[in-house]
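K.L.:
Please work out how this folds:
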Amino acid sequence: MIASGITTSGRAIPSYRANGIKVLWLFAMVAGLGLLLTLSVAVGTRYVGWADIMAALGGKVDSIDQAAVAVRIPRTLLAGLAGASLGLAGAIMQGVTRNPLADPGILGVNLGASLAVVIGVAWFNIASADAYIWTAVLGAGVSAVFVYTIGSLGRGGATPLKLALAGVATSVAFSSMVLAVVLPRADIAGGIRSWQVGGVGGVTFSAIAHALPFLVAGFALCLISARKLNSLALGDELAAGLGERVAVARAVAAFGAILLCGATTAICGPIGFVGLVVPHICRLLVGVDHRWLLPFSALAGACLLLAADIVGRIIARPNELEVGIVTAFVGAPFFIWIVRRQRVRDL
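P.N.:
Have a look, this model is predicted:
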């Protein structure tokens, strides 16, 4: 019988049993997502009864309580979509680079998108949602290529440590450039600084609709890359021997992740650490097979960002903490733990 996993005691797990465990985790993840979606609509800085919640879900807005729920609905949808996008993008970036430290925030992709949007607003007066998204996607792509190029220089090529250092240095540089662009412009400084924290509040269905084509395209490109990423995990030479076009496979998967990061950053601002934390947790649940890992990373990313948004609403009542602050509190210690692990050198 073919074994597809190993227990902590070193014994092989039969394939049918391993797949059964994965299916159970899938049902648990979907149930958790449903619960968090419900809580996100029901919980906020203002208490709302279930009668008003059901009325608002039905499209009725005749009171302040129902209006509060109506505002939470697009916010909940965006938190789920953004979390799924960032979780999936993180898994793709770790698979493409074979780097356990890869993450849209750590590799500077989010800050590249952020800098591009800030320059577009300050110097070219972009204002439409489509212009924001296209600009963010372009900035994310340029930043990803730049970081990978810098991390590939010298001996050993693009090692995890070199990519992480190049990404962190690029993020710091881009963050300083954002400040340099924003400081002379008092008319946009307040809005830009609020957006840069990273949050899902105040969104409308219209804004989500503008980003949806980019997100759908990004999800499709990432998910169809699962088998190719499994081949790339074996090494470039072996993958090429199996018939894979290595450069094309990497480019397609990376482009999907860039679409997800750019569109999400344009709407929410740069939200860090979701793409780092989620894939590592999912590997503990379903292993390294990208056919399972990618969908699980999307679901777990949605759960994480929804939970972070709910915590941000209730932890500082009557005020709120933006979701980007909450994820930073969770992700920063996790990043330190990953760096300190001696065994994590490649996937």
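
K.L.:
Please make it C-alpha for all contacts and neighbour counts, starting now.
P.N.:
Fine.

K.L.:
Please identify the helix or strand for the residue nearest to Val286 when sequence neighbours are not counted.
P.N.:
Nearest residue to Val286, sequence neighbours excluded (C-alpha to C-alpha, 6 or more residues apart in numbering): Lys22, at 5.8 Å. In the assignment (DSSP states H and E), Lys22 maps to helix 15-42.

K.L.:
again, but for Gly324
P.N.:
Going by DSSP H and E, Gly324 is part of helix 323-340.

K.L.:
So which elements touch that helix?
P.N.:
Contacts defined by 3 or more C-alpha pairs under 8 Å, 6 or more residues apart in numbering; DSSP states H and E place helix 323-340 against helix 274-286, helix 290-314.

K.L.:
One more, please, to line up against the first structure:
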Amino acid sequence: MDLEELLVEEKKSAEILRKECIMLVKKEKSVKSSQKEAEDDLELVNREKQQKINELDVVVPLRLHQIMFVVNGSVPSDQSPALVLDMTELTRLQDRIKQLQEEKSQQKDLYIDARKQYVRLTHDRKDMKVKIEVLEKQCHELMMMKFGREVDLEALQTLSGNRRLEELKQEKLLREAAYAKEIKQWDAKVEEARDRLMEVTRCNTERVLCMTTLMDQNRELERKINASQRKMGNKSQDYRRGVDQVEIQRLQQLVKIQSQQAEALWREIGLLSRKGGHVLPPAQARLPRSPPCPTPQDAPKPAHKDRGVSSASLKHQTQADRESINTLLSNSKHFLINDCSED
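P.N.:
This is a model prediction of the structure:
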């Protein structure tokens, strides 16, 4: 709101200043016109004043040697027709008189030369008139000999001019026809070139469209291949996880059975060592056979470090248990053999 009020106030002040400017311009114009009128009036007054001053009688003191107005060798008593001049102005007028006399003599010489030229030209005109009469007679005789009558030379020249004009018109028509034919040929060439250009443009457009289609197909195939690879990777990962689980369960069961066998052997060895009897080693229980691992036909087999490490550790533990069991069996057999030999 404050800005709007300030803007309104500024507009009002600008309007007031504009009106004042217009008024000042009008005043300036009126002052200039009044000044011009005053200057004109002043000039008129000065002119009238000068006229009045010129009408006044003025007494001019002169010396005797300055008076040149002499009549019959003496100065007249009435000197009203005399003229008072400055010496420089008198000298200028005298020089001008001399210049005019020289110009007069020059103009007289020019007049004499012009008069002589006029006389010469008059004689030349008479001679040319005689020559023209002779040539007219010769022309009349030639026309009578050639045409048998008098012919208007101006009309003859006009006809000859028209013939030339007709020849030029005919030549113009021939050239226009040749130019039109050439233009038609060039138009045909331009049209043919335009058709070739359109054909090339169409072929290039088709090729560009084909290339664009192939690129789209290529991108689509790459996308499908990537999707199938991701899918097959997931499948192989699930398959490997299942195989590892089965193998782990089998190894755990094997370890459990072997640990049971080892405990049984240790118990029998303890009994034999205390009683001194002959005891046959217990029959070894059959280990469960590991089920065949199904292998997918086209599934890739990616390496899994964590599962590989767990399987390797289980196999190592199973191998150690087997070695310990075999050691116990060999020791028990050796102990039994020693007992039999003592008996």
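
K.L.:
Let me see the TM-score of these two.
P.N.:
Put the two chains on top of each other and the TM-score (TM-score structural alignment, normalised by the length of structure 2) is 0.19; 79 aligned residues with a C-alpha RMSD of 4.0 Å.

K.L.:
Now do the helix holding Gly324 of structure 1: distance to the chain's middle.
P.N.:
When distances are taken as C-alpha atoms, centre = their mean, to the nearest Å, helix 323-340 of structure 1 is centred 14 Å away from the chain's centroid.

K.L.:
ok, now stretch 79-96 of structure 1?
P.N.:
4 Å.

K.L.:
related to what we said a few turns ago, so which of the helices and strands packed on helix 323-340 of structure 1 gets nearest Gly112 of structure 1?
P.N.:
helix 274-286 (15.8 Å; C-alpha to C-alpha).

K.L.:
Next, the residues that contact the closest one from outside, please.
P.N.:
22, 25, 83, 86-91, 101-105, 292-293, 296-297, 300-301, 304-305, 327, 331, 334-335 (C-alpha atoms under 8 Å, 6 or more residues apart in numbering).

K.L.:
Now find how far off-centre that helix is within its chain.
P.N.:
12 Å.

K.L.:
That helix: which residues count as buried?
P.N.:
Buried positions in helix 274-286 of structure 1, judged by neighbour count with 16 or more other C-alpha atoms under 10 Å: 274-280, 282-283, 285-286.

K.L.:
Next, count neighbours for Val248 of structure 1.
P.N.:
Look at Val248 of structure 1: counted by other C-alpha atoms under 10 Å, it has 11 neighbours.

K.L.:
do Ala186 of structure 1 as well
P.N.:
9.

K.L.:
So it versus Gly301 of structure 1, what's the distance?
P.N.:
35 Å (C-alpha to C-alpha, to the nearest Å).

K.L.:
Then Ile267 of structure 1?
P.N.:
Taken as C-alpha to C-alpha, the span from Ile267 of structure 1 to Gly301 of structure 1 is 17 Å.

K.L.:
Who has more neighbours out of those two?
P.N.:
Relative neighbour count places Gly301 above the other of Ile267 of structure 1 and Gly301, with 32 against 23, counting by other C-alpha under 10 Å.

K.L.:
Verify the contact between the more buried one and Leu88 for me.
P.N.:
Yes. Between Gly301 of structure 1 and Leu88 a contact is recorded at 7.3 Å, counting by C-alpha atoms under 8 Å.

K.L.:
which element follows the longest helix seen in structure 1 toward the C-terminus?
P.N.:
Counting by DSSP state H, the longest helix found in structure 1 is helix 64-97. Using DSSP H and E, the helix or strand that follows helix 64-97 of structure 1 towards the C-terminus is helix 109-124.

K.L.:
For that next one, buried residues please.
P.N.:
Applying 16+ other C-alpha under 10 Å to helix 109-124 of structure 1 flags 109-122 as buried.

K.L.:
May I see the residues you listed arranged in TSV, with distance to Met54 of structure 1 as well?
P.N.:
Formatted as TSV, the buried residues of helix 109-124 of structure 1 follow (distance: C-alpha to C-alpha, whole Å):
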residue	distance to Met54 of structure 1
Val109	39
Asn110	37
Leu111	39
Gly112	41
Ala113	38
Ser114	37
Leu115	41
Ala116	41
Val117	38
Val118	39
Ile119	43
Gly120	41
Val121	39
Ala122	42
